[in-house]
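A.B. asks: Sequence and predicted model, in that order:
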Amino acid sequence: MCEAYVSDIYEYLHNMEVHRRPIADYIEKVQKDVGINMRGVLIDWLVEVTEEYKLLSHTLYLIVSYIDRFLSTKVLNRKRLQLLGVSSMLIAARITIVAQEDYELSSYMQLEFLGYYLAELSLLEYGCLKFLPSMVAASVIFLSRFTLKPRAHPWSCYKLSGYKPSDLKECVQILHDLQSGRRAGNLVAVREKYKQHKVCVTLL
């Protein structure tokens, strides 16, 4: 990447995440028939479906983004919630590529898998909508590094992310609660997905 454009690209991406984010409390302010638990169950099911069809994790993030952004602007009957989920999946799948079935663990870092695991857990948590995606991503990296190397310096990406450790405290705590099962413990699709022997990071 040409260094001359790096700062412009980051500025553009930060502006985009602000303008395209869903309303953080849309279930309370917009929806009348859809609750927080229903959202969690829908996303939990979509994790299973995307895993079954071997879609990339990027697809799952797009699906959830489409769902939350739609529900931020349109009132939906609960009977049509699954239809919204499937429609969002079909649109997202057109944009992303079907993942390859076979891979070797040696080609992936444990840190990367743990990061994917924590990021997917965050999709289940309605409370994470109040954080910008870049803050969730920075918190995922922070917690992943701390989990694997607790004695190492916890943070060295401030220059790129723009977030200090103190900025991430609340988000990291929520992610840690998800990691330990204190939140969304009844939604098991992500945990089951990452219990597979090739990517087992659920015990970390």
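C.D. replies: Thanks, I have the structure now.
A.B. asks: going forward, measure contacts between C-alpha atoms and count neighbours the same way
C.D. replies: Noted.
A.B. asks: ok, how many other residues are close to Leu114?
C.D. replies: Under the neighbour criterion other Cα atoms under 10 Å, Leu114 is assigned a count of 25.
A.B. asks: The one 4 residues further on too?
C.D. replies: A count of neighbours around Leu118, defined by other Cα under 10 Å, yields 25.
A.B. asks: Report the next helix or strand after the host helix or strand of it in sequence order.
C.D. replies: According to DSSP states H and E, Leu118 maps onto helix 110-124. Using DSSP H and E, the helix or strand that follows helix 110-124 towards the C-terminus is helix 133-148.
A.B. asks: what does that following helix contact?
C.D. replies: When contacts are defined by Cα atoms under 8 Å, 6 or more residues apart in numbering, helix 133-148 is touched by residues 14, 17, 111, 114-115, 118-119, 122, 128, 152, 154-155, 161, 163, 168, 171-172, 175-176, 204.
A.B. asks: Any buried residues in it, and which?
C.D. replies: Buried residues in helix 133-148, counted by 16 or more other Cα atoms under 10 Å: 133-145.
A.B. asks: for the nearest residue to Leu62 once chain neighbours are set aside, what are its contacts?
C.D. replies: The shortest distance from Leu62 to any non-neighbouring residue, by Cα to Cα, 6 or more residues apart in numbering, is to Ala92 (5.8 Å). Ala92 makes contact with 59-60, 62-63, according to Cα under 8 Å, 6+ apart.
A.B. asks: ok, now Asp8?
C.D. replies: Counted by Cα under 8 Å, 6+ apart, Asp8 has zero contacts.
A.B. asks: Tell me which stretches of this structure form helices.
C.D. replies: For the chain, the helices defined by DSSP state H cover 3-19, 26-29, 36-52, 57-71, 81-95, 110-124, 133-148, 158-161, 165-180, 189-193.
A.B. asks: Compare these and give me the one nearest Val199.
C.D. replies: Between Val199 and the helices of the chain, the shortest separation by Cα to Cα is 6.5 Å, and it involves helix 110-124.
A.B. asks: packing partners for that closest one?
C.D. replies: Helix 110-124 sits against helix 36-52, helix 57-71, helix 133-148, helix 165-180, helix 189-193, with contacts defined as 3 or more Cα pairs under 8 Å, 6 or more residues apart in numbering; DSSP states H and E.
A.B. asks: closest one to Val30 among the ones you listed?
C.D. replies: helix 57-71 (7.5 Å).
A.B. asks: A further structure is provided below for comparison with the first:
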Amino acid sequence: MATRHQNAAAAPQPANRGAAVPAAKQKAAAAGRPEARNRRALGDIGNLVHPQALDCLKEGINRPITRSFGAQLLKNAQANGAVANKVAIAPARQAAAPKPAKKAPAKAKITTIPDQAKKPSEAVASSSAQKASRKKVVDTLTKVLTARSKVACGLTGRPKEPVEDIDELDKNNELAVVDYIEDIYKFYMTAQHESRPVEYMGNQPEINPKMRAILADWIVEVTHKFELMPETLYLTIYIVDMFLSVQQVPRRELQLVGVAAMLIACKYEEIWAPEVNDFISISDNAYSRPQILGMEKSILNKMAWNLTVPTPYVFLVRFVKAAGNDKELEHMVFFFAEMALKEYNMVSLCPSLVAASAVYAARCTLKKSPIWTGTLEHHTTFNETQLLEPAKVLVNAHAAAPESKLRAIYKKYATEQFGRVALHPPAVAAQGV
């Protein structure tokens, strides 16, 4: 019996046997299981269903919609709806959203330690530093008076005058060397200090400033009679002063020094230099040919043959151009410059200062306004204060010229050739000198 029951249990069952069980019975059996009794009821999913999912549900679906199949349809519909919303919203967001600005580099934060957290020594040091920074600068009486004087004279708040381009009209003139002219005069400004006469009258026992003035006046007269170049005149006076700075000369040989110096300058500057016989004749045969040539050698040896130096003439040409290229002003400037050749007090001055003083005195005499401009200060490198004293010397020489015994320069510039500028009344204190 036991064997039969075992065989009966092991016997194969027919394949369609389960199909015969009615669906109602299967539901009842499932309901009777513990898992089915403990399962939570499906909540209301109406608010989770996307409208597109409902449209999909409304479409004709042949297969029966079970709970799992319905959940799958809902999930697919929600996913498709989210994708569609993203596609529709993305362009609008891109158009409305501003472009992200570049982030500025993060600044290092400075943390301050409160005074309570500091050590006593550190707190005292920081408080003293703060007091020092807050300390007011006390204006002295000198500062106050200086400021008031500047305001009263109109020196404060005055705008700087523009510097005029004085080489604008010469840009196409190759002889004007506009591209190099500034560098050339910078070199002159430096070179003028290298070889310059000094005050030598203390070392000359037989010569005094009056004798030198007589010699300078005679040299001006000779150069004018021989129609020599202005460069020759200024170089002659330079050679005389330079030689007297290093060599004692007797009174009887002072004119010989002037003759030999003029001969050297003519050979250096002139195309057709006067001969030695011409200088013998102009000096009334006071010196012979061997004496003149011997003094020439002595001068050149003492000066080490150094004749390439900036004289006042090279600066006069530039400064007159900066003053405005007025012909009358030009004659007046050269009149004062030649008057300066007689003044022993101006021997040791820089050639550029002598030239600038001549320009200043000329503008004062002709009553130019303003007397000194920003363009002149730029090119001469001197202001009015620096020029007052030497300009006074020149103006006083002009005032004394009509009654002086040394009138060669005055007569020269009183002619029509030079515009009779010497006949102008001298400048007075109202014009600045």
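C.D. replies: Structure's in. What do you need? Since the structure is predicted, the reported quantities are computational estimates derived from the model, not experimental observations.
A.B. asks: Reformat the helices of the first structure as CSV; add distance to Val199 of the first structure.
C.D. replies: Compiled in CSV, the helices of the first structure are given as follows (distance: least, Cα to Cα, whole Å):
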stretch, distance to Val199 of the first structure
helix 3-19, 29
helix 26-29, 34
helix 36-52, 13
helix 57-71, 13
helix 81-95, 23
helix 110-124, 7
helix 133-148, 14
helix 158-161, 27
helix 165-180, 15
helix 189-193, 8
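A.B. asks: Which residue in the second structure aligns with the residue nearest to Leu62 of the first structure?
C.D. replies: Matched across to the second structure, Ala92 of the first structure falls on Ala265, judged by TM-score structural alignment.
A.B. asks: distance of its match from Met229 of the second structure?
C.D. replies: Separation of Ala265 of the second structure from Met229 of the second structure (Cα to Cα, to the nearest Å) stands at 10 Å.
A.B. asks: what does Lys75 of the second structure give?
C.D. replies: The gap separating Lys75 of the second structure from Met229 of the second structure is 113 Å, by Cα to Cα.
A.B. asks: what does Val320 of the second structure give?
C.D. replies: Per Cα to Cα, Val320 of the second structure is found 17 Å from Met229 of the second structure.
A.B. asks: Please apply the same query to Tyr313 of the second structure.
C.D. replies: Per Cα to Cα, Tyr313 of the second structure is found 11 Å from Met229 of the second structure.
A.B. asks: re the thing from before, so for Val6 of the first structure, which of the helices and strands packed on helix 110-124 of the first structure sits nearest?
C.D. replies: Between Val6 of the first structure and those, the tightest spacing by Cα to Cα is seen for helix 133-148, at 15.8 Å.
A.B. asks: now the closest one: which residue numbers in the second structure?
C.D. replies: Using TM-score structural alignment, helix 133-148 of the first structure pairs with 351-366 in the second structure.
A.B. asks: tell me how far the matching stretch is from the chain's mean position?
C.D. replies: What separates the centre of stretch 351-366 of the second structure from the centre of its chain is 28 Å, taken as Cα atoms, centre = their mean, to the nearest Å.
A.B. asks: can you tell me which of the buried residues of helix 133-148 of the first structure lies nearest to Gly85 of the first structure?
C.D. replies: Of all the buried residues of helix 133-148 of the first structure, Pro133 has the smallest distance to Gly85 of the first structure: 20.1 Å, by Cα to Cα.
A.B. asks: coming back round to it: please identify which of the contacts of Ala92 of the first structure is nearest to Asn186 of the first structure.
C.D. replies: Asn186 of the first structure lies nearest to Leu60 out of the contacts of Ala92 of the first structure, by Cα to Cα, at 19.4 Å.
A.B. asks: of all the contacts of Ala92 of the first structure, which comes closest to Ile27 of the first structure?
C.D. replies: Of all those, Ile27 of the first structure sits closest to Ile63, with 17.5 Å by Cα to Cα.
A.B. asks: And the closest one, what's its match in the second structure?
C.D. replies: Aligned counterpart of Ile63 of the first structure in the second structure: Thr236 (TM-score structural alignment).
A.B. asks: got it, and Gln31 of the first structure?
C.D. replies: Under the alignment (TM-score structural alignment), Gln31 of the first structure pairs with Gln204 of the second structure.
A.B. asks: So for its match, what's the nearest residue that isn't a sequence neighbour?
C.D. replies: Closest to Gln204 of the second structure by Cα to Cα, 6+ apart is Gln248, at 5.6 Å.
A.B. asks: List the residues that contact that neighbour.
C.D. replies: Gln248 of the second structure is in contact with 203-205, counting by Cα under 8 Å, 6+ apart.
A.B. asks: which of these are buried?
C.D. replies: Here, 16+ other Cα under 10 Å leaves Gln204 buried among these.
A.B. asks: Which of the contacts of Gln248 of the second structure are retained in the first structure?
C.D. replies: Of the contacts of Gln248 of the second structure, the ones still in contact in the first structure (both residues aligned by TM-score structural alignment, their matches' Cα atoms under 8 Å) are 203-205.
A.B. asks: could I get those residues as JSON lines with distance to Gln26 of the second structure?
C.D. replies: Listed next are those as JSON lines, based on distance: Cα to Cα, whole Å:
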{"residue": "Asn203", "distance to Gln26 of the second structure": "148"}
{"residue": "Gln204", "distance to Gln26 of the second structure": "150"}
{"residue": "Pro205", "distance to Gln26 of the second structure": "154"}
